[in-house]
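>>> Predicted model follows, preceded by the sequence.
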Amino acid sequence: MAKDESGEAPVRTWAAEIVRRVGGAAKAARANGSARWLSERTEELGYRISPTVIAKLDSGHRGEVLSVAELLIIAAALEVPPVTLLYPNLPDGEVERTPGKVETALSAVRWFAGEDDTGSPEYLPRLLHLSREREGMIRSAKRQEQTLARMAARGEPIDGKSWPRIDYVSHIRQIERMMREIPGATFDEFEFNFPLSYPRGHA
């Protein structure tokens, strides 16, 4: 990256490029939706961004001005993850993560999400991994119990041969025990408020 007369990296150009990138990605994400349409969507969500501001983002003439609140509300209005506006062109498109540091969009997303070990607390990637695993187990447990409940209601036999029931509860509890050992982990122990047992002959 070129230097200015003081020998310092032109961070203002880098900052403006972030805003241009977000504006371009937001414009692409809304397809044929107008600036007024997007403004109305942000107002419905409780944080109005004017059509004028959105038009400036569209044209790349907003300078370096883009608040975190604006990024989040635009992403919510467009129903896309905010990080895809910051770092579009996944996975291999190039972005300048910090002044002078160019890498792929995927690498930037992993850094932003705390999945990159570089510079992150050593426990953060593990916490993210366990959190995703726990979430997947909970979804699977709910699907299994809903299926078993439907089978029981129809009077179908539920046994280890016809339906090999998986003990998701134990798996989830084990994950939660590991999560408790990680500094800063904050979560509510999952409460199983769906059927976990069935009439005799159905479990």
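Sure thing, it's come through.
>>> use CA for all of it now, contacts and neighbours both
Will do.
>>> Quick one: residues contacting the most centrally placed residue in the chain.
In the chain, the centroid-proximal residue (Cα atoms, centre = their mean) is residue 81; its distance is 5.7 Å. Applying Cα atoms under 8 Å, 6 or more residues apart in numbering to residue 81 gives the contacts residue 75.
>>> repeat that with 6 Å
For residue 81, the contact set (Cα atoms under 6 Å, 6 or more residues apart in numbering) is empty.
>>> and the gap between it and residue 104?
Counting by Cα to Cα, to the nearest Å, the gap from residue 81 to residue 104 is 18 Å.
>>> got it, and residue 85?
Taking Cα to Cα, one finds residue 85 at 14 Å from residue 104.
>>> returning to that earlier point: what separation do you get for the residue nearest to the centre of the chain and residue 75?
Distance from residue 81 to residue 75, counting by Cα to Cα: 6 Å.
>>> another one to put next to it:
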Amino acid sequence: MKRLRGKRSAQWLADQTGELGHPIPRTTISETENGRRTSITVQELVVLAQALGVPPIELLYPGVPDADTEVLPNDRRTAWQAAQWFSGEDRQGTATALARKRDALLQELAQAQNVFQRLGNAPRMRTQDIADWTQRIYDQLAEVEERMRAEQ
């Protein structure tokens, strides 16, 4: 918090929290900044973040995006990765990426089937190439759908 408030005083921050309707005493702010107080409530976190003009996640994991931070004991990540983990976005991001991959494979499969139908009387080797292509898409699609089920 000290870094975020810059040259402004702890009293200034206390006054800002009061204006937001949830006054946090200057002593509480100072003790938190100096490590004498090791926890704050969620409400205090949100009010302090608003008073400082930053998202609450910035108080949990300072230095977004690149700063190194300890998420859990023996689990260090960048502040951005920590924020994604905390918000659940890393799981959502995985699910979104898998859904996009599935959609792309379905489009590719439709394209392969269209080419396969247009070849009709083409030489056997080209037909086999298209069949192999289609099978490869089916295999990839099955893998993506399995991962999607595992993510749920």
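All right, it came through fine. The structure presented is a predicted model; accordingly, all values stated were derived computationally and were not measured.
>>> just to revisit the earlier point, name the residue in residue 85 and residue 104 of the first structure with the higher neighbour count.
Neighbours were counted for residue 85 of the first structure and for residue 104 using other Cα atoms under 10 Å; residue 85 has more, 24 against 18.
>>> Residue in the second structure paired with that one?
Using TM-score structural alignment, the partner of residue 85 of the first structure in the second structure is residue 59.
>>> Name the residues that touch the host helix or strand of that match?
Taking DSSP states H and E as the criterion, residue 59 of the second structure maps to helix 56-60. If you take Cα under 6 Å, 6+ apart as the criterion, helix 56-60 of the second structure is touched by 46, 49.
>>> distance from it to the first structure after superposition?
Helix 56-60 of the second structure differs from its equivalent in the first structure by a mean of 0.8 Å after superposition (mean Cα distance after the TM-score superposition for the first structure).
>>> ok, now how distant is residue 28 of the second structure from residue 37 of the second structure?
From residue 28 of the second structure across to residue 37 of the second structure, the span is 7 Å (Cα to Cα).
>>> how much space between the equivalent of residue 48 of the first structure over in the second structure and residue 29 of the second structure?
Under the alignment (TM-score structural alignment), residue 48 of the first structure pairs with residue 23 in the second structure. From residue 23 of the second structure over to residue 29 of the second structure the distance is 11 Å, taken as Cα to Cα.
>>> who has more neighbours, the two?
residue 29 (21 against 16).
>>> chain center to the helix or strand containing residue 125 of the first structure, what's the gap?
Using DSSP H and E, residue 125 of the first structure sits in helix 124-153. Here helix 124-153 of the first structure shows a centroid-to-chain-centroid distance of 18 Å under the convention Cα atoms, centre = their mean, to the nearest Å.
>>> State the next helix or strand along the chain beyond it.
Remark: after helix 124-153 of the first structure, the chain's next helix or strand is helix 168-180, criterion DSSP H and E.
>>> hey, where'd the helices end up in the second structure?
Under the criterion DSSP state H, the second structure contains helices at 2-5, 10-19, 26-34, 42-52, 56-60, 79-87, 89-119, 124-151.
>>> Please tabulate the ones you listed in CSV, including the columns distance to residue 72 of the second structure.
Formatted as CSV, these follow (distance: least, Cα to Cα, whole Å):
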stretch, distance to residue 72 of the second structure
helix 2-5, 23
helix 10-19, 29
helix 26-34, 20
helix 42-52, 18
helix 56-60, 12
helix 79-87, 10
helix 89-119, 16
helix 124-151, 22
